[in-house]
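Enquirer: Here you go, sequence then predicted model.
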Amino acid sequence: MIRTLAASALLLLGTGLIAISAVGLIRLPDVYNRMNSVAKAASLGLSFVLLGVLLLIPGWRTALVVVAAVALQLFTAPIGGYALARAAYRAGAPLAPITRYDELGGRAGEGGDEPARDSA
């Protein structure tokens, strides 16, 4: 009974985070904010869903598969999000008007991979 309630809570929390990620993908102003939303909320949501499945279907094989899937998800999703955002920056995707600081300097595409240097 308690295990089923805990699994239901994890599944509900995971699906809620995935839904928040989908809303962020639609509503956020630029590609960089969207990448952040998907990389963080969706990977954490999927991890919670997998942990909920582990509670519903206990066993060492299930545990092994879930641990491997969660580890791979938490390792690869932020790297993939970073790579996509970097590719968008290098391709010249515009920043949202609300963005106040571009740490690579200049307009998108001019800064390259080098950090901006002050001339003072």
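Expert: Looks like it arrived, so ask away. These numbers were taken from a predicted model, which means no experiment stands behind them.
Enquirer: use CA for all of it now, contacts and neighbours both
Expert: OK.
Enquirer: what helix or strand is residue 111 on?
Expert: Remark: residue 111 resides in no helix or strand, with elements defined by DSSP states H and E.
Enquirer: Just give me the neighbour total for it.
Expert: Neighbour count for residue 111, taken as other C-alpha atoms under 10 Å: 16.
Enquirer: right, and it touches residue 104 too?
Expert: Yes - if you go by C-alpha atoms under 8 Å, residue 111 and residue 104 touch, sitting 5.3 Å apart.
Enquirer: mind checking the SS state of residue 22?
Expert: In three-state terms, and counting by DSSP: H, G, I helix; E, B strand; the rest coil, residue 22 is helix.
Enquirer: and here's the other structure:
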Amino acid sequence: MSGILDVVSAVLLLAGATSCLLGALGLLRLPDLPARLQAGTKPQTLGVLLILLGTAVRLEFASASTLILVVLFQMLTSPVISQIIGRSAYSTGTLRRDELVVDELAERMREDGDESGPPAGPRPS
């Protein structure tokens, strides 16, 4: 039985490491901020979850409570950080508004009374 758990653990660890590697490559290769935010959050979160699951299988779920806390922390912080980065890029004008298909934040800013909005010019160098 230990041999089967070792194989399952190794597969989960390798899948998690591959997901993290692909996310890192996406951060380097993708052209704009929204795509990079996707590459920075989705595969990284999946990779960490798979690595933690592989670790739990390897430890035979002995310290599952600690790993569950790490999973919850990862699931709570990753989307929040991504949202903060995207909003700050939008507010500073780093994000090109003319490339957005739907600009819900501009509508929200108008509703809140901020008529100035972010700059809509070209990307700063």
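Expert: Good, I have the coordinates. Since this is a predicted model, take the numbers as computed values, not measurements.
Enquirer: TM-score of the superposition?
Expert: With the length set by TM-score structural alignment, normalised by the length of structure 1, the two chains reach a TM-score of 0.79; 109 aligned residues with a C-alpha RMSD of 2.2 Å.
Enquirer: Identify the residue of structure 1 aligned to residue 17 of structure 2.
Expert: With TM-score structural alignment as the criterion, residue 17 of structure 2 lines up with residue 15 in structure 1.
Enquirer: Could you pull up the contacting residues of that match?
Expert: By C-alpha atoms under 8 Å, 6 or more residues apart in numbering, residue 15 of structure 1 lies in contact with 45, 46, 49.
Enquirer: same thing but at 7 Å, please
Expert: 45, 49 (C-alpha atoms under 7 Å, 6 or more residues apart in numbering).
Enquirer: Check the one 5 residues further on too.
Expert: For residue 20 of structure 1, no residue counts as a contact, taking C-alpha under 7 Å, 6+ apart as the criterion.
Enquirer: Does the most centrally placed residue in structure 2 lie in a helix or a strand, and which?
Expert: Of all residues in structure 2, the one closest to the mean position by C-alpha atoms, centre = their mean is residue 41, 0.8 Å from it. Residue 41 of structure 2 is located in helix 33-58, with elements delineated by DSSP H and E.
Enquirer: same check, this time on residue 5 of structure 1
Expert: Using DSSP H and E, residue 5 of structure 1 sits within helix 2-27.
Enquirer: Check the mean deviation of that helix from structure 2.
Expert: Here helix 2-27 of structure 1, set against structure 2 after superposition, deviates by a mean of 0.5 Å using mean C-alpha distance after the TM-score superposition for structure 1.
Enquirer: how about that helix: buried residues?
Expert: 7-8, 10-18, 20-22, 24-25 (16 or more other C-alpha atoms under 10 Å).
Enquirer: Check the offset of stretch 11-31 of structure 2 from the chain's centre.
Expert: Taking C-alpha atoms, centre = their mean, to the nearest Å, one finds the center of stretch 11-31 of structure 2 at 11 Å from the center of the full chain.
Enquirer: Same check on stretch 73-83 of structure 1?
Expert: Remark: stretch 73-83 of structure 1 is offset 7 Å from the chain centroid, using C-alpha atoms, centre = their mean.
Enquirer: Any buried residues in that stretch, and which?
Expert: Within stretch 73-83 of structure 1, the residues that count as buried by 16+ other C-alpha under 10 Å are 73, 74, 77, 78, 81, 82.
Enquirer: Dump those to JSON lines, plus secondary structure and distance to residue 66 of structure 1.
Expert: Shown next, in JSON lines, are these (DSSP: H, G, I helix; E, B strand; the rest coil; distance: C-alpha to C-alpha, whole Å):
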{"residue": "73", "secondary structure": "helix", "distance to residue 66 of structure 1": "10"}
{"residue": "74", "secondary structure": "helix", "distance to residue 66 of structure 1": "12"}
{"residue": "77", "secondary structure": "helix", "distance to residue 66 of structure 1": "16"}
{"residue": "78", "secondary structure": "helix", "distance to residue 66 of structure 1": "19"}
{"residue": "81", "secondary structure": "helix", "distance to residue 66 of structure 1": "22"}
{"residue": "82", "secondary structure": "helix", "distance to residue 66 of structure 1": "24"}
